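[1] here is my input, please return the structure:
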Amino acid sequence: KFDGPKKIVVEGKDKGTYTAKNYIIATGARARSLPGLEADGKVVWDYKKAMTPDKMPKSLVVVGSGAIGIEFASFYHTMGADVTVVEIMPQIMPVEDKEVAGLAQKMMTKDGMKILTEAKVANLKRNSDNVVVTVETKDGKKQELTVDRVISAVGVIGNTEGLGLETTKVKVDRNVIGTDEYSATAEPGIYAIGDVAGPPMLAHKAEHEGVVCIEKIAGVKGVHPIDPRKIPGCTYCHPQVASVGLTEAKAKDAGYEVKVGKFPFIGNGKAVALGEAEGLVKTVFDAKTGELLGAHMVGAEVTELIQGFVVAMGLETTEEDLMHTVFPHPTLSEMMHESVLDAYGRAIHF
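    I've put the predicted structure just below:
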């Protein structure tokens, strides 16, 4: 831990006091815990325990439908478990575009997963080898579910405790260390990267932050800070969900007049040939300038496709550039082209 801004005290095998010109805090995050939903590693799991189960549960409730919750729900459902997802918000994956999240929910429900939105866990009764979960919906109705296990997936929280940050000028707000665009904290010489520096809490964001931070410290010329709007998000469930930039709703809230394009998987030959004909590619443009504001996808392999739109946004590509780009056939990527064309009334393969 820090003992003032210029030295750290290490305990354990290599105990001692160490000094350096610069320090990078990369302590990550841990599962958030809500009262009554505390993980015990036996019948109530956090995400770490859910990755290393002692046995495969036949039934479980997943509390929370963010990326972590939906990924575990999808995995265990695929493995044959009877899965129920409980989400307090009106839609699953609340940060995603409403239309894309809605289609994902429809596909998951069709596949047999149970999803309860605008609902909360009112009570947990822990038994030796199962849990009785009382779920309350927004209209006050309650139902009891008896399941083998519960996965608490209500978010993560930065590991800021016990670091001695109070002996420095580093500012911490709700377990997030405040930084500038180059990961510098309020204390000169101390930086923070990754989950502990705040959302989006994604591995690829943390990795790129580390590169930018160290290049800035090393005095590399032309270092560009990360634009949070251009960081892709991927949810590795079935169906896959991927996005970058603003949702349609957030673009409108930000004052943009938008043009929206959509293209369904059923209109793509490769998707049909793969047996994956359900899904959607959606693009959001600034109607005045043609700037690509966001892209949102649900369906097979969309986590591999999203980088195309990430590159396009990074290059400040307009709708005209994208419409004139030749996409190979037969590929799933053709749907990206078609969604752009559709935003301007020029889709071909409907």
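[2] contacts, neighbours, all on C-alpha from now
    OK.
[3] show the contacting residues for Gly41.
    Lys49 (CA atoms under 8 Å, 6 or more residues apart in numbering).
[4] can you give me the helices in the chain?
    47-51, 67-78, 98-110, 203-218, 248-253, 269-274, 302-314, 319-323, 334-343 (DSSP state H).
[5] let me know which of those helices is tucked in deepest.
    Highest mean neighbour count among the helices of the chain (mean count of other CA atoms under 10 Å): helix 334-343, with a mean of 25.
[6] related to what we said a few turns ago, is it possible to export the helices of the chain to TSV including distance to Leu60?
    Formatted as TSV, the helices of the chain follow (distance: least, CA to CA, whole Å):
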stretch	distance to Leu60
helix 47-51	11
helix 67-78	9
helix 98-110	16
helix 203-218	27
helix 248-253	33
helix 269-274	31
helix 302-314	27
helix 319-323	44
helix 334-343	36
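[7] next up, the contacts around the nearest residue to Gly198 once chain neighbours are set aside.
    Spatial nearest neighbour of Gly198, chain neighbours left out: Val176 (5.4 Å); criterion: CA to CA, 6 or more residues apart in numbering. Val176 makes contact with Ile157, Gly158, Thr160, Val196, Ala197, Gly198, according to CA under 8 Å, 6+ apart.
[8] greatest separation within those: which pair is it?
    Thr160 and Gly198 (11.3 Å; CA to CA).
[9] what's the overlap in contacts for those two?
    Val176, Ile177.
[10] returning to that earlier point: from Pro188, how far off is the residue nearest to Gly198?
    Using CA to CA, to the nearest Å, Val176 is found at 18 Å from Pro188.
[11] please enumerate the strands of the stretch 1-150 of the chain.
    7-10, 16-19, 23-25, 29-31, 44-45, 59-63, 82-86, 114-116, 119-126, 131-137, 142-147, 149-152 (DSSP state E, counting those that start in this stretch).
[12] may I have the residues that are in contact with the nearest residue to Met336 once chain neighbours are set aside?
    Distances taken as CA to CA, 6+ apart place Val281 nearest to Met336, at 6.4 Å, with adjacent residues excluded. Applying CA under 8 Å, 6+ apart to Val281 gives the contacts Lys262, Phe263, Pro264, Phe265, Ala295, His296, Met297, Val298, Met335, Met336, Ser339.
[13] to compare with the earlier structure, here is another sequence to fold:
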Amino acid sequence: MKKYDLIVIGAGPGGYEAAAHAAKNGLKTLLIEKQHLGGACLNNGCIPVKTLLGSVHFLQQIKKANLLNIKVENPMLDFSGLLDRKDRLIKRLQKGIEILLKDSGVETLIAAVTLKPDKIVETIDDSQQYTAENIILATGSAPGTLPGIQPDGQWLVDNIQLLQNKTIPASLSIIGAGVIGLEFADIYSRLGCKVTLLDVIPELLPAEDREAVALLQKSLERAGCAFLLNSKIEKIENKTIYLQGGQTISAELCLLAAGRKACTDYIQAPAVQKTPKGYVQANENLQTSVSGIYAIGDCNGLALYAHAATHQGITVVDNILHPELRRLPSGAEAMPRVLFTSPQIASVGKYTDNFKKIPLSLLGRAQAENQTEGFLKIFHDSTGAITGCVLATENADALIGEAVVLVNTKTKYSELKKMIHPHPSWAEIFSL
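    Modelled structure (predicted):
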């Protein structure tokens, strides 16, 4: 049995970054991945979806070029070519991760494994066993399903299968109006596909700022997307969705975007406890119910973002290297989140009743580039300390970083007004 200082199971953003950080700091580290380096984020999530969104949004800007005195006739998107570029990008980034791991001194194993009692990790194919004093579970999540509703890979597909579809359907039904459903609705509706987005929830993105959500919904409706919220599915039959109340929805293709489920089936160690929803139970230090076994990223269910997984992985490794520090990972309040639609919605921290709203139209830069739809809201507590921010703009992802710093440092709103921002820039919105 091979022994290591650290075994990391899962090579997504949390896993491979944690492994590289550990090896660079002297830990003999084994990284195990059952499929492809990069995990769901690189191979069938964040990166491929944002590749599609980037091209689609750029096409929309080209179609508005006349507003900036540029004449462009009949711009078109080569969708099949876009998917090919997406695949090339994935391979290039996989190679980059491979080089990072090699240069860091990480030993990598591509194999399906099970986690057994006593910190034993065993390969399924040939029963090779590995062990370590510390193990990090970074196995992420997979597309969720609904009772009685399972993708067939043909008409009813999940997001992974849809990313392999080389043509744009004439119509698309999307079950689930969360982040995944909304981003795919944004892509396909702006390419001329008739999109119907349905969900059992009564309102869109209930945890987000209502004004920002309303702006996004109007934008998608202008693109031709229809919303059927507070809708319950009675059955699906012959490529038709039957809703309670008698309404039916038919489409050429249907996407099931019913959230995510943790990948934990490989755990055969009963002492590693799970939550009622199937996530690996982890405490404030991200340690599981077994000392020396940690859970990071989607599999612990605390914050389903790639950057959260990376942050958690680095934190766990730092605590293994320096147990006297007992560094705690940042909580959900300091974790930025971005919806990469048009407009984007980016937010961080807590919303309060005290806030300042700055319309994008006040920016000279926004007026110059004819992108005036959107706003920034800065929330603060009774002392004036900034508690949260929300941006609803086309480039919110590029601006939310400053908001993260403001929230984490509890900067006073009065102090923010004294900070100098370049003119004319998008970041100037923070000083208006």
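[14] still on that earlier bit, aligned to the residue nearest to Met336 of structure 1, what sits in structure 2?
    Mapped onto structure 2 by TM-score structural alignment, Val281 of structure 1 lines up with Leu376.
[15] against Glu234 of structure 2, how distant is its match?
    40 Å.
[16] with Ala212 of structure 2 instead?
    31 Å.
[17] returning to what we had before: what's the closest of the helices of structure 1 to Glu291 of structure 1?
    Minimum separation from Glu291 of structure 1 across these (CA to CA) falls at helix 319-323, 6.7 Å.
[18] ok, back up a step: to Glu209 of structure 1, which of the strands of the stretch 1-150 of structure 1 lies closest?
    Proximity to Glu209 of structure 1 (CA to CA) singles out strand 23-25 among those, at 11.0 Å.
[19] whereabouts in structure 2 does the closest one align?
    Going by TM-score structural alignment, strand 23-25 of structure 1 sits over residues 135-137 in structure 2.
[20] next one: that stretch to chain centre, how far?
    Its chain's C-alpha centre and that of stretch 135-137 of structure 2 lie 21 Å apart, by CA atoms, centre = their mean, to the nearest Å.
[21] same check, this time on stretch 268-282 of structure 2
    Mean-position distance between stretch 268-282 of structure 2 and its chain equals 23 Å (CA atoms, centre = their mean).
[22] okay, buried residues for it please.
    Buried residues in stretch 268-282 of structure 2, counted by 16 or more other CA atoms under 10 Å: Val272, Gln273, Lys274, Gly278, Tyr279, Val280, Gln281, Ala282.
[23] test my guess that the third one contacts Gln268.
    No - with the criterion set as CA atoms under 8 Å, Lys274 of structure 2 and Gln268 do not qualify as a contacting pair; they are 11.7 Å apart.
[24] contacts only, for the aligned partner of Gln273 of structure 2 in structure 1.
    In structure 1, the residue matched to Gln273 of structure 2 (TM-score structural alignment) is Val170. Contacts here follow CA under 8 Å, 6+ apart; on that basis Val170 of structure 1 touches Ile177, Gly178, Thr185, Ala186, Glu187, Ile190.
[25] measure the nearest residue to the first one once chain neighbours are set aside to Gly261 of structure 1 for me?
    If I follow you right, that is Ile177 of structure 1. Using CA to CA, 6+ apart and skipping the chain neighbours, the partner closest in space to Ile177 of structure 1 is Ala197 (4.9 Å). Distance, Ala197 of structure 1 to Gly261 of structure 1, using CA to CA: 34 Å.
[26] between these two, who's got more neighbours?
    Ala197 (29 against 23; other CA atoms under 10 Å).
[27] quick one, what contacts that one?
    Applying CA under 8 Å, 6+ apart, we find Ala197 of structure 1 in contact with Gly158, Val176, Ile177, Gly178, Thr179, Ser183.
[28] so which of the buried residues of stretch 268-282 of structure 2 comes closest to Ile149 of structure 2?
    Distances from Ile149 of structure 2 to the buried residues of stretch 268-282 of structure 2, taken as CA to CA, are shortest for Gly278 (18.8 Å).
[29] I figured the closest one hits Arg260, correct?
    No - contact criterion CA under 8 Å: Gly278 of structure 2 and Arg260 do not qualify, at 10.9 Å.
[30] and the gap between the counterpart of Glu215 of structure 1 in structure 2 and Glu208 of structure 2?
    Under the alignment (TM-score structural alignment), Glu215 of structure 1 pairs with Asp318 of structure 2. Counting by CA to CA, the gap from Asp318 of structure 2 to Glu208 of structure 2 is 33 Å.
[31] how about Thr303 of structure 1, what does it touch?
    For Thr303 of structure 1, the contacting residues are Cys234, Thr235, Tyr236, Gln240, Val241, Ala242, by CA under 8 Å, 6+ apart.
[32] err, Lys417 of structure 2, not the other one
    Lys417 of structure 2 touches Phe430, Ser431, Leu432, counting by CA under 8 Å, 6+ apart.
[33] at 7 Å instead, please
    Contacts of Lys417 of structure 2 were listed using CA atoms under 7 Å, 6 or more residues apart in numbering, and they are Ser431.
[34] would you mind finding the match for it in structure 1?
    Matched by TM-score structural alignment, Lys417 of structure 2 corresponds to Met323 in structure 1.
[35] can you check Ala207 of structure 2 too?
    Match for Ala207 of structure 2 (TM-score structural alignment): Val95.
[36] and that match, how many neighbours does it have?
    14.
[37] now swap in Thr27 of structure 1 and tell me
    Neighbour count of Thr27 of structure 1, defined by other CA under 10 Å: 17.
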